[in-house]
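# this one's structure only:
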């Protein structure tokens, strides 16, 4: 009896402590998940600890489907609140509000909510830089993506596109149907290797080369055991940074870094030049150093601190060029081929335009010739409307901001998401939104819509810096192919396309299959 009494006495404080702890947790969760409700903001009902992330954690919905539910059912067409685990986030879909977030009041939304990788090269990419560092690197890099500078890389892109056409011609003796994303991925890899790294990878003919191997490593699925650590990086980046947590595969990063460093050193030592992206960055670095030296009162230490384009920063932008350009451009090309295959009348009109424009330029694909292919540009725009490679973008609130026309104030550090895919498929902006119709992007139709309802490259100061180059590269490839081949649906062509659910980018679950036929 005494033992039982003592046992009860010992257990009682533990029970009280656990009850108190659970009560505190419950109160904390209640307060956390009442953030939007207390402010009168609509949104889906959250679950403790995971918020509204269950469909993404279990991959029951693709990113585009996930956003579509909030856009259609929870007020996202204007704005709605949701929770990424325990962090309140705001989805904004109304064009006028988007104009404030992305353009007019950009100084309140200068950063992206990009994860900290704790890897120097990855953390110095323009995509994830923040504040003054982002502004400095962006201002130095912007001139390298001007029309004049992009023209300098055209011949290198044409060389790779010619190899692509040759590849298809040789392969047609063995097969007629292709998974287009895979083939275009080899083309974009060769293009980026040539333009960003200054080397020839020729992955169309040699799939075992070093660049192909590095790409396979970089884009391979993350092991399951690493995924919880990745979520930790997203949820509590400051903790991940202190713990030096890094879940990415460093091997391909080290490979790319070595290629850039060796190429830079070789060119500087031998005073060699090449019309590529790396050379443009080297020239910008030299110009920056010259401008710094012209400052009469600048001490040596100040000059070093003002140097933006260091070797690390240049390497990071070359890696970013690879990451951003390899997958998204290949995806765009595969969907353009798919849309042309399903719409032979549109494809024929593109072929006629290509022949007409090239005849006026003595058969040569020039930068000016590409700009004159207005219908082809409409086809690309409509494809990117239906299949934007990035179905959403985001901004981070860097200064408190009150949404115009509301009393809702967004606090510093909050994430704002922009559902590009859902905006592009909104019938209020695009009647019959699932229909492929390039005429939507005729000059007359474009002028009747807000610019904020077409966002495949984002908008405002933080839009995609490589937009011009990506479109030029993709158009050169399609122009080369349309001269010799026709795109035709195959038995494997999926209508409609099923979107991969695990990826954050827009990808076809079973690939984009199209048949090619040699034009007579």
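Ah, there it is. All of these numbers come straight from a predicted model, not from anything done at the bench.
# CA atoms for contacts and neighbours, from now on please.
OK.
# in stretch 365-380, what counts as buried?
365-367, 369-370, 373-380 (16 or more other Cα atoms under 10 Å).
# hmm, I was thinking of stretch 67-85
For stretch 67-85, by 16+ other Cα under 10 Å, it's 67-68, 70-71, 74-85.
# use this one as the comparison:
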């Protein structure tokens, strides 16, 4: 009897926890009138988060109509599918699963409307509450609390910050180039590691005033700690998914695997380090040492401790909120920028004509000088900015933006049918999730033309009143060039509207600083791995190395963000630029 009872119990639980909620959600979704894809699993269930990646390849052996749902439940799946699923079911559709209904959007007008309506479409706490590892922050709160935190965190990102980012990133990139040039074999496979080192050093330098050398970094482990400040931060960032699955205190339990306990230790020690840094900042400010301590943490402390002009009271972020915001700045500003730098340099290596294109601009702006100051250079480097934008368009690190209708139903104008179809108003029920598919938006032929999958940075440049065509001759007067502004919703790697990313300028300045420093003095081209450098290949013919490099760039995986799956298979040769 026991086996039968267990089977019956399992069936009852499955029916009550999966089938009934799925049916209820389906009934609600049908009222919207959009195409529907049904998934039998909760995308955020622990089982699916841990084991889904193993089951998906097996499920996709089934006919497409039986496996299509896996593209909606695979984290980052939209990056690989891009517009494929939307070609089958339309630019917007409903994804129904046992946990919720989800509107999937690949329409620029709809996306812009959603992101501009901050109070109607909010950030769902089920996705963001786990990011409150050290305290709530501007990225996870809503309503009046968000307005308060936004007001107090915005001063961290100003022109003085941008100048600091420019200087540190330039120095780091210069050290990277010099190191790669000094090697006996100037072919390296460390681009992703180098980019992450630069991003981390910029982050802790600007964020906390901790300056690090590119080669050695700050490896000092303070007394009472088991890892350095930087190592603890890096460990958290590299394993952030586990903080979504497990409460961070659970990670410290003795029964947890060693790798997970290390994450728990990193969280605990990073918190202790930050409490100490915060105490030092407050002490420095009290002793009027602001002039020598100008970083994001000190700015946040001063902004938080300032008195409101009307009430005379401190505007106040709590200590936990200050540390929570510093953590979210670190999380948001590391992998995304590092990946952008990695892909941008890799793509320029594969497409040397675009290296020549930006080097013409660098020579025009800097002349014989190795580089320039932020105030004079950044706004003039339009082609370098175009490379960053085109990289993010095709190889963006963030696969989607998540919103929710919250506790109330919300009206929304949506296209019903193929791209270009007429819009009509629909009513989204309370607690409907919204998934804005960034990769599909960013490569849509309707938005970007018939060559939307082609890496062509000149599409971002306008001169003489028209966008440069693919085969255009380079203009002689670079002063006439202007960056175009896409239509609202077509290009949103940093989101848009009231809740766009605070660090957008930070990321742009860092990436442009690195690219301008690297390519002012160097040429980078794909190289073959050492085992392939044999007599059977013509090493003077770069077609094979470019082909292999592009294959590596196209093969990506999900970590914190979308990144290269086989980074150490990307071999690049660094050469001093002639002339």
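Yep, that arrived. Just so you know, these numbers come straight off a predicted model, no measurement behind them.
# picking up where we left off before, closest to residue 346 of structure 1 among the buried residues of stretch 67-85 of structure 1?
residue 68 (28.6 Å; Cα to Cα).
# how about the closest one: what's its closest non-neighbour residue?
residue 422 (5.5 Å; Cα to Cα, 6 or more residues apart in numbering).
# the one you found: neighbour count?
26 (other Cα atoms under 10 Å).
# same check on residue 244 of structure 2?
By other Cα under 10 Å, neighbour count at residue 244 of structure 2 equals 19.
# where does the closest residue to it other than its chain neighbours land in three-state SS?
Distances taken as Cα to Cα, 6+ apart put residue 130 closest to residue 244 of structure 2, at 5.4 Å, once the chain neighbours are dropped. Using DSSP: H, G, I helix; E, B strand; the rest coil, the three-state assignment for residue 130 of structure 2 comes out as helix.
# look up how far residue 464 of structure 1 lies from the corresponding residue of structure 1 for residue 119 of structure 2.
With TM-score structural alignment as the criterion, residue 119 of structure 2 lines up with residue 107 in structure 1. Taking Cα to Cα, to the nearest Å as the measure, residue 107 of structure 1 falls 18 Å from residue 464 of structure 1.
# again, but for residue 43 of structure 1
29 Å.
# and residue 145 of structure 1, by the same measure?
11 Å.
# now do residue 380 of structure 1
Taken as Cα to Cα, the span from residue 380 of structure 1 to residue 464 of structure 1 is 16 Å.
# helix or strand right after the lengthiest helix in structure 2?
When structure 2 is parsed with DSSP state H, its longest helix is helix 319-350. Remark: after helix 319-350 of structure 2, the chain's next helix or strand is helix 352-366, criterion DSSP states H and E.
# quick one, that following helix and helix 319-350 angle?
Angle, helix 352-366 of structure 2 to helix 319-350, by axes from the mean of the first three to the mean of the last three Cα atoms, to 10 degrees: 120 degrees.
# quick one, what contacts the nearest residue to residue 189 of structure 2 once chain neighbours are set aside?
In space, and not counting its chain neighbours, residue 189 of structure 2 is closest to residue 571: 4.5 Å by Cα to Cα, 6+ apart. Applying Cα atoms under 8 Å, 6 or more residues apart in numbering to residue 571 of structure 2 gives the contacts 187-190, 526-529, 549.
# which SS state does residue 523 of structure 2 fall under?
Residue 523 of structure 2 ends up strand, using three-state DSSP.
# what's the match for it in structure 1?
In structure 1, residue 523 of structure 2 lands on residue 486 (TM-score structural alignment).
# what about its match, how many residues nearby?
21.
# spatially nearest residue to it (excluding sequence neighbours)?
Closest residue in space to residue 486 of structure 1, ignoring its immediate chain neighbours: residue 517 at 5.2 Å, by Cα to Cα, 6+ apart.
# could you do residue 74 of structure 1 as well?
residue 43 (5.0 Å).
# before we move on, what about residue 411 of structure 1?
Residue 411 of structure 1's closest residue in space is residue 400 (Cα to Cα, 6+ apart), at 4.8 Å.
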